[in-house]
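# sequence and predicted structure are below.
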Amino acid sequence: MSTVPVVLGVESSCDETGFALVSNGELLGQGLASSASKHAEFGGVVPEIAARAHLEAAVPTLQIALHDAGVNLRDITHVAATSGPGLATAVHVGLAAAKSVAWSLDVPLYGVHHLAGHAAADTLEHGPLPEQAVILIVSGGHTSVLHVKDLVRDPIEHLGDTLDDAAGEAFDKVSRLLGLGYPGGPAISKAAVGGDPEAFSFPRAMLRPGDAPYAFSFSGLKTAVARTVETIERAGDAVPVADIAASFEQAVVDVLVTKSLRAVQEKGLETLVIVGGVAANQRLRAVAQERCDAAGVELRIPPIRLCTDNGAMIAAVGDLLVRADAEADGLGIAADPSAVLHGAQLPLPAGFQV
């Protein structure tokens, strides 16, 4: 067995099956399979279809990761797996696969919080996180502004979360309204090209004085888009899909950037990190960069390949836990599909104060 830590990360929280290997902050290789096309006709992820797809993809995807990394199964010294949150049946499949590998190799196993994985993904591209940073996690199921110190040693402070739809969920619903298909994020972005982001004045919720400074709400925005489409169709006019998509996208981006940048400034920090599937959105990346540059704030966003769910982000957390000498979890670790993000490790270590 290698004396250099080689961490296998396993991700299966939704519709991506990911296996990856990380050593000392370096991504050695990964394999990724997606069942998104199987869910497209339903307009969203079907848990049982996702679970079956994970079962079918687990071994081939692990083999791809090993080949990509140029290592053998016996070179793995630690295993980390998403144990929550996520679709219950999907999380169970990946966790079972991780347990099987850890048991067969007799190596330590870590349960990892999926959202901490998104935060750790940035370290694979830009190196260690600063001592303190504000992290905006924005994905299909989550939208949160976090104050993060040491990602694996310190409690994670929620500054604000979405009160209803996550940003990615809003993209999916509006995409469905416009007949653009699933997943909604890429579909909306593609449709918005050439559209006028100021054509429609859609609401920017929770930005008025007196509103919760870091909380989000996107359900009203989704409803405003629906009513706009309904009004246009009732008048017998063609729906200007590009303009609506661009105006909706701009409304979401304005709120995300305004609130997360406000958190950085009010906390007296210097770095904003944006992660999660919606961080792949080019409009979000451009606007965030422009506003951070104007404010003198460092912006870190992982490359698009590390924004969506993948095994590399889970292996990155596992690698950080190993280097922090964190106590590993036993093979009896359970899935926690609705786990709240308080710390990177699941379950939280004994004595961990939140």
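That came in fine, so what should we check first?

# only C-alpha atoms from now on, for both contacts and neighbour counts.
Noted.

# can you map out the helices along the stretch 51-200 of the chain?
Listed in chain order, the helices of the stretch 51-200 of the chain (DSSP state H, counting those that start in this stretch) span 88-105, 114-121, 123-126, 167-177, 184-192.

# would you turn the ones you listed into a markdown table with distance to residue 65 and mean neighbour count?
Output for the helices of the stretch 51-200 of the chain, formatted as a markdown table (distance: least, CA to CA, whole Å; neighbours: other CA atoms under 10 Å):
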| stretch | distance to residue 65 | mean neighbour count |
| --- | --- | --- |
| helix 88-105 | 14 | 21 |
| helix 114-121 | 17 | 29 |
| helix 123-126 | 16 | 17 |
| helix 167-177 | 28 | 24 |
| helix 184-192 | 26 | 21 |
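
# ok, which of those comes nearest residue 322?
When the helices of the stretch 51-200 of the chain are compared by CA to CA, helix 114-121 sits nearest residue 322, at 13.6 Å.

# what angle separates the closest one from helix 88-105?
60 degrees (axes from the mean of the first three to the mean of the last three CA atoms, to 10 degrees).

# sorry, back to before: just send the helices of the stretch 51-200 of the chain back as JSON lines, with distance to residue 255 too.
As requested, the helices of the stretch 51-200 of the chain are exported to JSON lines (distance: least, CA to CA, whole Å):
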{"stretch": "helix 88-105", "distance to residue 255": "31"}
{"stretch": "helix 114-121", "distance to residue 255": "20"}
{"stretch": "helix 123-126", "distance to residue 255": "25"}
{"stretch": "helix 167-177", "distance to residue 255": "10"}
{"stretch": "helix 184-192", "distance to residue 255": "16"}
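
# so which of these comes closest to residue 134?
helix 114-121 (10.3 Å).

# comparison target below:
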Amino acid sequence: MQTHPPAVHMVQLLSGFQVSQALYVAAKIGIADRLVDGPLTVQQLASDLDCEPLALSRLLRTLASLGVFTEVRPGRYGSTPLGATLVSDGDGSMRDLALSWMETHYAPFAGLLDTVHSGRPAATEHYGRPFFAWLADHPEQVGRFSRAMANLTNGVKTAAIAGYTFSGCRTIVDVGGADGALLAKILRATPGAAGTVLDLPHVVAEALPRLSAHGLGDRLAAIGGDFFEAVPPGADVYLLSMVLHDWNDSDATRLLANIRAAATPDSRVVALELVVPVGDEPHMSKMIDLTMLGMVDGRERTEAEMRRLFEAAGLAFERVVATPTPVSIVEAGIPVG
């Protein structure tokens, strides 16, 4: 295995901004879609995608060196399993995530230096208000963001819950569930259960066509509301899918306290979160925590921090269940007495 001097390694790290933009361009113009049926020449791709051939060949060469595409012979490129994640749809697609991050996250991150000094999210400074407030006034990005979250569901969250059972559960409320993609998968695997997505009215309005497309009829419903005000009462399970990390401890505790107030003694809370491991080991949670730092007022948390959060809201923290993915399942119940 080849090792590079620290200076070379640092150059590679510093070029990350170029890599993310190259991936954005590849996703935006649809290179992966064109390569689904097999390799094509640069000239064919350039003609199909209305690109300048030499510029496109340089982009492809760079991304091929990173394993996104492969040069099967000089001037002819095919896709790879990694590149296939940039197709428009299908399980494992990350295309909408690539587009959403680059169109809404990339520019604010130029202000990360100020964020580290002040603790104030760079996106708040860039957009002049908190990111989610800005997003609500940009419907084209609301849809993109919801589809990006669906990308995460298909690519990561589904694998996280694959071995987790909701058997015996009759009602599930997916708090902040966007388009209901994860809840729909759970309901298909849990006969007899029904679920409700709770999200902001503009999110629910944009997601309604996709909710009906899940084909679950009246087993899957959605209501518009603010989970900081209240959540539907009496559910067997309150599901939170990478929602807590969007908020600071005070707001996250308020959300969990609303669930506590709405729950019955037999209710459970199931939260999918990136629980940060202690130590220097690489983990997706540590990079996503940087996303939280720059974009919102939230954060990723260790198991100990997660326990404190749930207990501060009056819930009985039980355990963290590891999954084959970087996402863990956090379980809590309702204290007796």
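Ah, there it is. Quick caveat, the model's predicted, so the values are computed rather than measured.

# TM-score of the superposed pair?
After superposition, the two chains reach a TM-score (TM-score structural alignment, normalised by the length of structure 2) of 0.30; 162 aligned residues with a CA RMSD of 6.1 Å.

# make sure residue 172 of structure 2 is indeed in a strand.
Yes - counting by DSSP: H, G, I helix; E, B strand; the rest coil, residue 172 of structure 2 is found in a strand.

# do you know how far it is from residue 239 of structure 2?
With distances taken as CA to CA, to the nearest Å, residue 172 of structure 2 is found 7 Å from residue 239 of structure 2.

# ok, residue 213 of structure 2 next?
From residue 213 of structure 2 to residue 239 of structure 2 the distance is 21 Å (CA to CA).

# in terms of packing, which of those two has more residues around it?
For residue 213 of structure 2 versus residue 239, neighbours defined as other CA atoms under 10 Å are more numerous around residue 239 (24 against 9).

# which SSE is immediately downstream of the strand or helix carrying the more buried one?
Assessed by DSSP states H and E, residue 239 of structure 2 sits inside strand 237-241. Following strand 237-241 of structure 2 in sequence order, the next helix or strand is helix 249-262 (DSSP H and E).

# what is the orientation angle of that next one with strand 237-241?
160 degrees.

# any idea of the angle the helix or strand that helix 249-262 of structure 2 is followed by forms with strand 237-241?
Moving toward the C-terminus from helix 249-262 of structure 2, the next helix or strand (DSSP H and E) is strand 268-273. With the same axes, to 10 degrees applied, the angle from strand 268-273 of structure 2 to strand 237-241 works out at 10 degrees.

# now whatever helix or strand comes next after strand 268-273 of structure 2 against strand 268-273, angle please.
Sequence-wise, the next helix or strand downstream of strand 268-273 of structure 2 (DSSP H and E) is helix 284-295. The directions of helix 284-295 of structure 2 and strand 268-273 differ by 80 degrees, with the same axes, to 10 degrees as the criterion.

# helix or strand: which one has residue 222 of structure 2?
Using DSSP H and E, residue 222 of structure 2 falls in strand 220-224.

# what do you get for residue 31 of structure 1?
Using DSSP H and E, residue 31 of structure 1 falls within strand 26-34.

# contacts for that strand?
Strand 26-34 of structure 1 is contacted from outside by 15-22, 57, 61-70, 124, 310-312, 316, using CA atoms under 8 Å, 6 or more residues apart in numbering.

# tell me the buried residues in the helix or strand harbouring residue 286 of structure 1?
For residue 286 of structure 1, the host element (DSSP H and E) is helix 282-295. Using 16 or more other CA atoms under 10 Å as the test for burial, helix 282-295 of structure 1 gives 283, 284, 285, 288, 289, 292.

# thinking again about what came up before, please pick the buried ones from the contacts of strand 26-34 of structure 1.
Among the contacts of strand 26-34 of structure 1, those that count as buried by neighbour count (16+ other CA under 10 Å) are 15-22, 57, 61-67, 69, 124, 310-312, 316.

# filter these down to the ones in strands?
Secondary structure assignment by DSSP state E places 16, 17, 18, 19, 20, 21, 22 of those in strands.

# and of those, the nearest to residue 47 of structure 1?
Checking those one by one against residue 47 of structure 1 (CA to CA), the nearest turns out to be residue 16, at 11.9 Å.

# give the closest residue to that closest one in space, chain neighbours not counted.
Excluding the flanking residues, the one nearest residue 16 of structure 1 by CA to CA, 6 or more residues apart in numbering is residue 34, at 4.4 Å.
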